[in-house]
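Peer 1: How does the following fold in three dimensions:
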Amino acid sequence: MSKGQITKARILHQAAELFNQQGYAGSSMSDVMDVTGLKKGGIYNHFKTKDELSLAAFDYAIATLAQHHRAVLRQHHHAADRLLGIMAVFSSFIDHPPVAGGCPLMNTAIEADDAHPALKARAQQAMTNLRKLLCHIVDTGIAKGELQPAVDSDVFATILISTIEGAIMISKLYDDPVHLERAIAHLTDYIDEYLRI
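Peer 2: This next block holds a predicted model:
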């Protein structure tokens, strides 16, 4: 990597963590300068606007999350174990988030709502990709005889994501991981008792 590419990667990493902790609206370019140690011109040399940086930082955060998902999929072959592995990635968000500040998808979805249409569109696409991944795991598991054939993969994906993201939010609100632990335990029981063949 060239010096410029290394600097750009460092800006993305540090900006992704800043935005994920303070929000996009709550982070100024001065904040970005503080965390990167660069002057405004050094940042604008790589990103023309704060909006461009925010989109690139979100993409970076989601790519980091996706790396964790791919690692889990490489480790497990049975569909139920793959689902449990994806859940383990999310359960790590309380103590060891892939990007400081928790789940970048949930944080961005909440903040971007209607205030930042381009960021909202990115968050929607990232959520669609996550839902497609879960549906693919379930549908493949059904086809291979690993999961119960009656399960609706799209419904399951919605319930799994909603349960985990809601539990992450409650755990962060109370600074108590027990809420996420309860949700993971419930989903684990469901997968092992009702889905797994």
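
Peer 1: Please make it C-alpha for all contacts and neighbour counts, starting now.
Peer 2: OK.

Peer 1: So for the helix or strand hosting Thr64, what gets flagged as buried?
Peer 2: Per DSSP states H and E: Thr64 is located in helix 50-75. If you call a residue buried by 16 or more other C-alpha atoms under 10 Å, then helix 50-75 has these buried ones: 50, 53-62, 65-66, 68-69, 72-73.

Peer 1: try stretch 17-29
Peer 2: Using 16+ other C-alpha under 10 Å as the test for burial, stretch 17-29 gives 17-21, 23-24, 27, 29.

Peer 1: Could you pull up the residues touching the residue in the chain sticking out farthest from the centre?
Peer 2: Most distant from the centre of the chain: Gly41, at 30.3 Å, with distances by C-alpha atoms, centre = their mean. Residues near Gly41 by C-alpha atoms under 8 Å, 6 or more residues apart in numbering: none.

Peer 1: and the spatially closest residue to Asp59 that is not a sequence neighbour, how many residues sit next to it?
Peer 2: Distances taken as C-alpha to C-alpha, 6 or more residues apart in numbering put Arg122 closest to Asp59, at 7.9 Å, once the chain neighbours are dropped. For Arg122, the count of nearby residues is 19 (other C-alpha atoms under 10 Å).

Peer 1: and for comparison, fold this next one:
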Amino acid sequence: MKFGFLYTVQYICNMIRSEKTRNFIIEKTAKIFNKKGYTGTYLSDLTNATGLTKGSIYGNFKDKNEVAVEAYKFNYKFQTEQIISKISQEKKAIDKLIVFLNHFQKSYKQIFENGGCVILNTAVDSDDGNELLKIEVIKSINKWQQTIVLILDEGINNKELKKININEFSYRMIAMIEGSILLAKTLKQPEILTKNIDYLKTETYQLKKE
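Peer 2: A predicted model of the protein is given here:
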């Protein structure tokens, strides 16, 4: 009986250590994957970033695919949690949309330093390659679009916003943000992003009912 109890305790301790190691690897490699992409990230990058051996890394993950997917999820969660936190503090739909846009306008330096938008980077990186990453990116885009749709729908139902095609508007907003991040970062001209965000703000304010 005592042996069984000790075995269970040891098993739980090992599971906790394993989970801590997994999280450590994900946190240390997330920025690398976002900057260098799946193809451009090598095992040596992972071992250098974590200080762990190949055996330690692949003892906690099936392969590089799994590390990349978990790193993507970590990056996406980090990016979206900041936005959702800001949105949740607002009551009116119009204010939620403006806060959403302000995030990209005010946080672009941090986004650029971390390698750019994780959704955009991973979408390009996985388009003709890693199917698992592509699936995660599609999920993220759908969640992002649905968040905007829900805010717009709420505003229209509350008679706060004019009736519009909410699907078209939400996809246009996402496309302009992502395209602007790509151009601004590549050309090193942040004003491309900030000015396009200003345009989106103007368009958003025009949705307000008289």
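
Peer 1: so how far is Ile119 of the second structure from the aligned partner of the residue nearest to Asp59 of the first structure in the second structure?
Peer 2: Correspondence of Arg122 of the first structure to the second structure, assessed by TM-score structural alignment: Glu136. Noted for Glu136 of the second structure: a distance of 9 Å to Ile119 of the second structure, by C-alpha to C-alpha, to the nearest Å.

Peer 1: Correct me if wrong: Glu17 of the first structure contacts Val99.
Peer 2: Yes - using C-alpha atoms under 8 Å, Glu17 of the first structure is in contact with Val99, at 5.7 Å.

Peer 1: Name all residues that make contact with the equivalent of Ile43 of the first structure over in the second structure.
Peer 2: Under the alignment (TM-score structural alignment), Ile43 of the first structure pairs with Ile57 of the second structure. Neighbouring residues of Ile57 of the second structure by C-alpha under 8 Å, 6+ apart: 25, 47.

Peer 1: how about the helices in the first structure?
Peer 2: 3-22, 29-36, 40-44, 50-75, 79-91, 104-112, 117-143, 153-174, 178-190 (DSSP state H).

Peer 1: mean shift of the first one relative to the second structure?
Peer 2: Aligned to the second structure and superposed, helix 3-22 of the first structure gives a mean residue distance of 1.6 Å (mean C-alpha distance after the TM-score superposition for the first structure).

Peer 1: Next one: the residue nearest the centre of the second structure from Thr50 of the second structure, what distance?
Peer 2: For the second structure, the residue nearest the mean C-alpha position is Tyr76 (2.2 Å; C-alpha atoms, centre = their mean). Distance, Tyr76 of the second structure to Thr50 of the second structure, by C-alpha to C-alpha: 20 Å.

Peer 1: Now check the first structure for the residue matching Leu161 of the second structure.
Peer 2: By TM-score structural alignment, Leu161 of the second structure lines up with Leu147.

Peer 1: quick revisit: how close does the match of Arg122 of the first structure sit to Gly4 of the second structure?
Peer 2: Using C-alpha to C-alpha, Glu136 of the second structure is found at 41 Å from Gly4 of the second structure.

Peer 1: same deal with Asn102 of the second structure?
Peer 2: Using C-alpha to C-alpha, we find Asn102 of the second structure at a distance of 56 Å from Gly4 of the second structure.

Peer 1: Likewise for Asp128 of the second structure?
Peer 2: For Asp128 of the second structure, the distance to Gly4 of the second structure (C-alpha to C-alpha) stands at 50 Å.
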